[in-house]
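Enquirer: Return a 3D structure for these sequence lines:
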Amino acid sequence: MTTPAISFEFFPPQTLEASFRLWDTVQVLAPLDPRFVSVTYGAGGTTRDLTREAVATLHKSSGLPVAAHLTCVNATREETLGIARDFAACGVTDIVALRGDPPKGSEGFVPHPDGFASSIELIEALKEAEDFNIRVGAYPDVHPEAADAQADVAYLKRKFDAGADEALTQFFFEADTFFRFRDACEKAGIDAPVTPGILPIENWKGAVRFAKQCGTHIPSWVVDAFETAERDNREDLLATAICTELCSKLLDGGVDKLHFYTLNRPELTRDVCHALGVTPNVDLKNVA
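Expert: As a prediction, this is how the structure comes out:
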């Protein structure tokens, strides 16, 4: 089994306590030498300033390559591109370009009158504005707003045609889900990297909520396994085993990169990475 290249997603802290948790998370995972880390944008652009601050701080203090999420929600084109230019000014030229989730309580995405109407428009503008490395979202399970799986693949191809460099998928529970999606992408003529997104299940009920929101299918065997594990108080053991097995199957199937959604809780992600052979990169000059 090949040792994968890895990357991690964090979300911006909204309290002092959360700031400490983010920094602790970075300290735990940074020694695994990720190829980049990303910082999310809240639904409806609610964490826009927090994301900007977290990205700048991580870039300056951690020494890690940082990718900033950027969405089209609740902002004009100029405001959005201004944020992108701010990222570039502080040395961050990796962008995860997304349409973005609508604000909580709204019925769906409505573009700002002077804003970008889609992630494709955002990608095209970013490519014109700066020499950004652009990553985008992809959906192995059908996106809730997509007509079908083929529509998801066709839209992803449009993102690459607009200038995207890599796709990061939504999380999924079975390797075959990703392999079917990968095959469909290849059939559609997509030859750019499509990296699997992995969610180590720190909280089962939370994972179920996330899955419902983004249309991720939960196999019945996973539901049964977690219900049993909850009764036996062995959720962490099960989560580690399931996530490690999923990643191992992906690697055996030719995948060489994995993107972990950490939820700013690093322990399970770290344990899975160790099980996959991703070990801390220790600078020998700092070892007594």
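Enquirer: When you work out contacts or count neighbours from here on, use the C-alpha atoms and nothing else.
Expert: Fine.
Enquirer: how about the host helix or strand of residue 157: buried residues?
Expert: In the assignment (DSSP states H and E), residue 157 maps to helix 149-162. Within helix 149-162, the residues that count as buried by 16 or more other Cα atoms under 10 Å are 152-153, 156-157, 159-160, 162.
Enquirer: ok, so of those, who is nearest residue 221?
Expert: residue 152 (26.1 Å; Cα to Cα).
Enquirer: Residue 72: which of the buried residues of helix 149-162 is nearest?
Expert: Using Cα to Cα, the buried residues of helix 149-162 come closest to residue 72 at residue 159, 14.4 Å.
Enquirer: could you list every residue that touches residue 39?
Expert: Taking Cα atoms under 8 Å, 6 or more residues apart in numbering, we find residue 39 in contact with 9-12, 51, 54-55, 66-69.
Enquirer: er, residue 115 actually
Expert: Counted by Cα under 8 Å, 6+ apart, residue 115 has contacts 72-78.
Enquirer: Second chain to compare with the first, below:
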Amino acid sequence: MAGALNRWLLQERVNDLLLRKFDTPAPAISFEFVPPRTNMMEQRLWHCIRRLAPLSPHFVSVTYGAGGTTQAGTFSTVLRMKQETDLALAAHLTCAGTTRRDVDDLARRYWAAGIRHIVALRGDPPTGSANATPQPGGYAYASDLVAGLRRIADFEISVAAYPETHPAALGPDADLDNLKRKLDAGATRAITQYCFDTKTYLRFFDRCLAAGITAPIIPGIMPVSNYGQIVRFSALCGVTIPDWLTELFEGTVENPELRRIIASIVAVEQIRTLQAYGLNAFHISTLNRSDLTYAIAHLLGARPAGQHAA
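Expert: Sure thing, here's the model as predicted:
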């Protein structure tokens, strides 16, 4: 009985969100994909791409693994997407543990292939390394990488921002100064690390404005497709898991349908709240799972071209 009641309450929340969409314009959404490591993962990635492409996202990005471990996979995935889709593409590019020459060569290959948007990151340390010490003559920081990309070609450049402060930063002010350096070096926009506390997001945006940052800052949104996985990943990157989120996912291990409903509501509610404060662009991590991302986009008003409600 309690399970049926919970399902009814969740469905009522979905209905409320659907009604509210008519009062709030659909936001500009972009998607993040992960390069595959196996044939099965590649099949899932391409199913996800083909499912989400008709929603006409503002752009899509393809990530790197830690220490650049998926550099070849990122490059090949982006090029295949360029050949087989009409999506606006952004390739992640990191500089940790890599020579400047190698980074510059890869950037030139992207430009020659028609890729005009780079997500420029320092990146994680290579596997087995304690820190992201640059190669001799390499780019030490993301701001250096941004400046280097600007010398190579007229890229559109996105950089990272951290509402809860980067784990390696000396503090919030130092982290904000670093964001300013990246934007001053020529970055077009910033995309934030995901954050589940909307108040933390809003405080961060207020601090950015007070610091004179006027470039667009796009909130990163992480749908909780796997609660345990998100907890482990968040611990590594300094993201707080609120108690209310833990409580929502209690008792859902054996109920994937309920997990998807909860994850959809959490993501859409966060986006709608941020829209109420004037934000209207969001970058959604898909983790190459199309159903949950598609449901969130649908609730936000995204539809394939020519599709209307019956």
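Enquirer: one step back: could you export the contacts of residue 39 of structure 1 as TSV, including distance to residue 247 of structure 1 and neighbour count?
Expert: As requested, the contacts of residue 39 of structure 1 are exported to TSV (distance: Cα to Cα, whole Å; neighbours: other Cα atoms under 10 Å):
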residue	distance to residue 247 of structure 1	neighbour count
9	17	21
10	20	23
11	22	22
12	26	24
51	29	25
54	29	22
55	28	26
66	23	28
67	23	25
68	25	26
69	24	26
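Enquirer: From those, which land in strands?
Expert: 9-10, 66-69 (DSSP state E).
Enquirer: Whichever of the contacts of residue 115 of structure 1 end up buried, select them in ChimeraX.
Expert: The ChimeraX selection below is limited to those of these classed as buried (16+ other Cα under 10 Å):
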select :72,73,74,75,76,77
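Enquirer: farthest pair in the contacts of residue 115 of structure 1?
Expert: Top of the distance list for the contacts of residue 115 of structure 1 (Cα to Cα): 73 and 78, 12.6 Å.
Enquirer: Tell me which stretches of structure 1 form strands.
Expert: 5-10, 36-39, 66-70, 94-97, 133-138, 166-171, 194-198, 257-261.
Enquirer: can you put those in CSV and add distance to residue 86 of structure 1?
Expert: Shown next, in CSV, are the strands of structure 1 (distance: least, Cα to Cα, whole Å):
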stretch, distance to residue 86 of structure 1
strand 5-10, 20
strand 36-39, 15
strand 66-70, 11
strand 94-97, 12
strand 133-138, 15
strand 166-171, 22
strand 194-198, 27
strand 257-261, 25
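Enquirer: and residue 274 of structure 1, which of the ones you listed is closest to it?
Expert: strand 5-10 (11.5 Å).
Enquirer: Can you state the residues of structure 2 onto which that closest one aligns?
Expert: Aligned by TM-score structural alignment, strand 5-10 of structure 1 falls on residues 28-33 of structure 2.
Enquirer: what about the matching stretch, how far off from structure 1?
Expert: Superposed on structure 1, stretch 28-33 of structure 2 shows a mean distance to its aligned partners of 0.5 Å (mean Cα distance after the TM-score superposition for structure 1).
Enquirer: how close does residue 71 of structure 1 get to residue 275 of structure 1?
Expert: For residue 71 of structure 1, the distance to residue 275 of structure 1 equals 34 Å [Cα to Cα, to the nearest Å].
Enquirer: now for residue 222 of structure 1: what does it line up with in structure 2?
Expert: In structure 2, residue 222 of structure 1 lands on residue 245 (TM-score structural alignment).
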